[in-house]
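J.: predicted model, plus sequence, below.
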Amino acid sequence: MPDVDNTASPELKSHNIAFMYFHLLIDILLKMSANIDSSSKQDLINHLRRVNNEQSALKVIDEFEQNYKAENAIWWYTRDTFLYVQLNEALRRSDFDVLFAFRFFIADLYKQLTIEHERLQTDYAAMSNDSSILKVYRGQSISNEELALLRENQNGFFSMQSFLSTSLNSNIGQIYVESAAQPTDTHVRILYEFNIDTRLQTTKPYAKINHLSRFEHEDEVLLALGSVFHIDNVQFNDINQIWQAKLTLCDDNSFDLYGLMKQYASEIVYDRVSPGFLLYQLGKYTKAKEYFQKILKEKHLTDSEKAHCYRGLGTVAAELYNFDEAHENFETELQIWLRLDDEDNIMETRKNIGNMLFYKGKYQEALDCLQTAGLYFRLKNNFMEYCRIYGMIAHITGAWQQWNDCLVCYEAQLESSEQTQMK
């Protein structure tokens, strides 16, 4: 349950970063759904069979395999089985391997919820301002750490990393909080009250799902993962001996991280390879390497996707100082771009190869690669890449103690940096 307030303490700021990358990961998985095929469903079924050994669970998995349809995603989610438990557990832990297995189900659930959300907004559009507000409730047990985040960040923002089941009936919320685990040294019981203004246009989807739910009489409203809330108030109810929190659903652009997330999202290519680069940015190098290797084994992979997988493998290896391995992967990538006659990527890869040759102490070969790439990017007016390349060339001439050449390179780098700032 990370907050999204960038004025918070160091502990909360670390949650901000996790929040941003988690949402980018989910965004990637959702946008990858356009390329989802039958193997995606089989990935989930195989995963479920690996982690569920009981006969009753295997029976449900067989039923899921035979009968699941995208239009029944909400029904399957609300059914009282391990499915929603394991999905939300993976969401809360940001467990990439499990989330990747669940990718088609997440996409179906999100799509169906979006359709129902649009219907709800149409129904509420004609109502008065007072009638446009939904109040929904949720009772549960949370950890002391989660409670501390809520209390410390009052009047700030946070988001729950899961789909959120709530009820229009406050009594249902009360029943759930009373049936939650008794308070301990590590956990407390809490009743959430969420205010939802149906007039807001840029929230994550939410909808009444009675007609789609396995439980038709709980007045259930389901909110999509990533919904952002303002924390209005958190206090302890002495009479009921529970914590109570009042929150308000917000527009996505209400919080400070939204602009940064939007910028990152605009730079992402939404294909099968992109999750690997996000894992790399998160510092999960082993996971990133495993992901790139897994994707390379998939059928119907385009040459461009293969090349980017090898770039990813090379980038991870370089980060771990495995320069021979990185060099080998970049060379494999280069051969693909040469076949495709993709000049931009050819030069980008030559730059990466030049960097690896430098770290391997092969300065002349590195210089040849970097000068070729540097000239190309200079002619393309790509001053940022040109700047980076001449920084590396300066290191090479410095290593040779060619101080005049080194100075020229640093001056070229400075000029390129100034050109970049002017653009």
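T.: That came through fine. Residues are numbered from 1 along each chain as shown.
J.: from here on, contacts and neighbour counts on C-alpha atoms
T.: Will do.
J.: now stretch 239-253, how far from the centre of its chain.
T.: 24 Å (Cα atoms, centre = their mean, to the nearest Å).
J.: stretch 377-390 now?
T.: Per Cα atoms, centre = their mean, the centroid offset for stretch 377-390 relative to its chain is 31 Å.
J.: what's in contact with that stretch?
T.: For stretch 377-390, the external contacting residues (Cα atoms under 8 Å, 6 or more residues apart in numbering) are 351, 370-371, 373-375, 409-410, 412-414, 416-417, 419-420.
J.: can you select the buried ones from the residues you listed in PyMOL?
T.: In PyMOL syntax, the buried subset of the contacts of stretch 377-390 is picked out as below (16 or more other Cα atoms under 10 Å):
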select buried, resi 351+370+371+373+374+409+410+412+413+416+417+420
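J.: which ones among the contacts of stretch 377-390 map onto helices?
T.: 351, 370-371, 373-375, 409-410, 412-414, 416-417, 419-420 (DSSP state H).
J.: adding another structure so you can compare the two:
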Amino acid sequence: MKILIHYLDLLNTIVVPAEAQQISPDSTSRKQVAMFLCTQLIKQVVIRIKFENDHKSIFVDFCRTHYEQMKEQMNDIDDFDKNYRPKSALVWMTKPSFVSRMLHRILRTYEIDIIYKMGFIIKHIHTQLTLLHENILAVLKDNTAVYRSKSLSNTEFDTLIKNNCGGLLSFSNFLTATIHKEEAVDFLRHRVMAHPKMTAVLFEIYFEGTDRSTENACALLNNSNSNIGPEDGTICFTMGTVFRIKSITEETLDQSMNIWVVRLTLVDDSDQFFYRLTEPLRSNDVQTNSLAYSGKLLIEMGACDRAERFYLRLLSDPSVYGQPRRLARLHNGLGVIFTFKGEHLKALAHYETSLKISLDYMTPDHPDLAPIYKLMGDSCFNNQNYAQALQHYERSIRLLNNQSMQHVDHSFIENLKNSIDKTKQLLA
């Protein structure tokens, strides 16, 4: 079995129901949406960020500290340090190495601080897949579908997939698939034999036409771009590629086992549900403060402590104190985390620190300070300090009144006005 096949069962399967009204407030449904958005946000940030030349050195130093007692891994790290180039990213992802192991783990567990350290590799892989994208057309001439195996617990299958035909499906990692159906089925036979209580799932991925999403690149792997030969017929999809579930059927193979065949098609940029679902990621606040929003998503995923550790690790980096904008966003992010944890005094302290730092590079009447005052007001409100909350809310709306109306987030203003009215009623 190829190492990539073994990684398959370690991937997160993320499924969002077909319509927003089907997304219930229960923890499973909300967690899936948060995971979906977090994966898309990580991809967007990594793709657009400009990594400096020292990113590789920072990552190498981190790995040497982590693996200092493991000679074999240290040799691998030396090899990476000397020979890694952007065009070799797929090679490092597809061969057994500390890079492939770390990459698969961190994208599965959302270890955002390490994802950032490996961001240059993720970006290089995505860029390679984009440049190699046209070679997929040769595969489509002789193959109507590519295949990927996955075993799930009965509960996972019933909750995530069985009743979600028409929904969106994604994986948090780079996804490999094969043109050889029997190879994928053979993997399922081995998995069910070893784990008879698991549900065997065969994903059939169909390409409808040749148009692709600009962010959902895929390519055929071969000797020149990876550690896999062309005879293997392996297709690699970029991280977070989004599919639509077209059908779900149960089949019996050789009267020996049942498998569920899940037919998938690629979702392109014109898909209206995907566009609406990812709308929060396009807001100005998220675009300029993606760290805070990623912390919020980690909390909704049930990874609150991981989010807190992520921000505290970033704050322990001395270099951040020379970057006031980034430092302000980190404190804002910690404020968001403590708000969701219900620790409103701690949240307020971080929002106040964020404001103080922001005032070092913004004028006191700058409209970008309005969201911070709103968050401070929310913290005071939740601590039943309504008079102080009202002061912060009114300061926030005064700042927005100084801004050109064409640049105002009207939903934010409406929410702010509701907060003011509610607070005034409590003070009356």
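T.: Now that the structure is in, tell me what you want to look at. Source: prediction; values computed, not measured.
J.: coming back round to it: show me which of the contacts of stretch 377-390 of structure 1 is closest to residue 33 of structure 1.
T.: Nearest to residue 33 of structure 1 out of these is residue 351 (Cα to Cα; 33.0 Å).
J.: buried residues in stretch 315-331 of structure 1?
T.: 315-318, 322-331.
J.: looking at the contacts of stretch 377-390 of structure 1, which one is closest to residue 134 of structure 1?
T.: Once Cα to Cα is applied, the member of the contacts of stretch 377-390 of structure 1 that ends up nearest residue 134 of structure 1 is residue 420, at 48.7 Å.
J.: doesn't residue 236 make contact with residue 242 of structure 1?
T.: Yes - in this structure, residue 242 of structure 1 is within contact of residue 236 by Cα atoms under 8 Å, at 6.0 Å.
J.: quick one, which of these two is more surrounded?
T.: Using other Cα atoms under 10 Å as the criterion, residue 242 of structure 1 and residue 236 rank with residue 242 on top: 18 against 12.
J.: contacting residues around the strand or helix carrying residue 405 of structure 1?
T.: Per DSSP states H and E, residue 405 of structure 1 falls inside helix 403-422. For helix 403-422 of structure 1, the surrounding residues in contact (Cα under 8 Å, 6+ apart) are 383-384, 386-388, 390-391, 393-398.
J.: residues in structure 1 aligned with stretch 172-179 of structure 2?
T.: Counting by TM-score structural alignment, stretch 172-179 of structure 2 falls onto residues 161-168 of structure 1.
J.: and the matching stretch, end to end?
T.: Chord length of stretch 161-168 of structure 1, first to last residue, is 21 Å (Cα to Cα, to the nearest Å).
J.: and the counterpart of residue 222 of structure 2 in structure 1, helix, strand or coil?
T.: Matched by TM-score structural alignment, residue 222 of structure 2 corresponds to residue 210 in structure 1. What DSSP: H, G, I helix; E, B strand; the rest coil gives for residue 210 of structure 1 is coil.
J.: skip the chain neighbours and tell me the closest residue to residue 210 of structure 1.
T.: residue 216 (4.7 Å; Cα to Cα, 6 or more residues apart in numbering).
J.: now residue 285 of structure 1
T.: residue 316 (6.0 Å).
J.: helix or strand: which one has the one you found?
T.: helix 303-319.
J.: what about the strands in the stretch 1-150 of structure 1?
T.: 133-143 (DSSP state E, counting those that start in this stretch).
J.: what's the neighbour count on residue 388 of structure 1?
T.: 16.
J.: quick one, the helix or strand encompassing it and helix 403-422 angle?
T.: Using DSSP H and E, residue 388 of structure 1 maps to helix 383-399. With axes from the mean of the first three to the mean of the last three Cα atoms, to 10 degrees applied, the angle from helix 383-399 of structure 1 to helix 403-422 works out at 160 degrees.
J.: so what corresponds to residue 3 of structure 1 in structure 2?
T.: Match for residue 3 of structure 1 (TM-score structural alignment): residue 15.
J.: which ones are touching its match?
T.: Contacts of residue 15 of structure 2 (Cα under 8 Å, 6+ apart): 32, 33, 36, 160, 161, 164, 167, 168, 169, 170.
J.: tell me which element residue 309 of structure 2 is part of?
T.: According to DSSP H and E, residue 309 of structure 2 maps onto helix 304-315.
J.: for that helix, list every residue counted as buried.
T.: Buried, per 16+ other Cα under 10 Å, within helix 304-315 of structure 2: 304, 306, 307, 308, 310, 311, 315.
J.: identify the farthest-apart pair in these.
T.: For those, the maximum inter-member distance is 16.9 Å, found between 304 and 315 (Cα to Cα).
J.: need the residues that contact stretch 170-190 of structure 1.
T.: With Cα under 8 Å, 6+ apart as the test, stretch 170-190 of structure 1 has contacts from 136-144, 147, 166-167, 191-192, 218, 242-245.
J.: still on that earlier bit, ok, the match of residue 222 of structure 2 - how many residues close by?
T.: When neighbours are counted by other Cα under 10 Å, residue 210 of structure 1 comes out with 16.
J.: next, the contact list for it, please.
T.: Residue 210 of structure 1 makes contact with 216, 217, 218, 219, 220, 221, according to Cα under 8 Å, 6+ apart.
J.: leaving out sequence neighbours, find the closest residue to residue 190 of structure 1.
T.: Nearest to residue 190 of structure 1 is residue 243, by Cα to Cα, 6+ apart, at 4.5 Å.
J.: quick one: map that neighbour onto structure 2.
T.: Residue 243 of structure 1 maps onto residue 259 in structure 2, by TM-score structural alignment.
J.: which helix or strand contains its match?
T.: Per DSSP H and E: strand 257-266 holds residue 259 of structure 2.
J.: now the angle from that strand to strand 145-153?
T.: With the same axes, to 10 degrees defining the directions, strand 257-266 of structure 2 sits at 120 degrees from strand 145-153.
J.: residues making contact with the longest helix seen in structure 2?
T.: Identified as the longest helix of structure 2 according to DSSP H is helix 27-48. With contacts defined as Cα under 8 Å, 6+ apart, helix 27-48 of structure 2 is touched by 14-16, 23-24, 116, 119-120, 122-123, 126, 170, 172, 239-240, 278, 281, 290, 294, 297-298, 300-302.
J.: weed out the non-buried ones from these.
T.: 14-16, 116, 119-120, 122-123, 126, 170, 172, 239-240, 278, 281, 290, 294, 297-298, 300-302.
J.: rewinding a little: what about the strand holding residue 259 of structure 2, how far off from structure 1?
T.: Mean deviation of strand 257-266 of structure 2 from its aligned counterpart in structure 1 after superposition (mean Cα distance after the TM-score superposition for structure 1): 3.2 Å.
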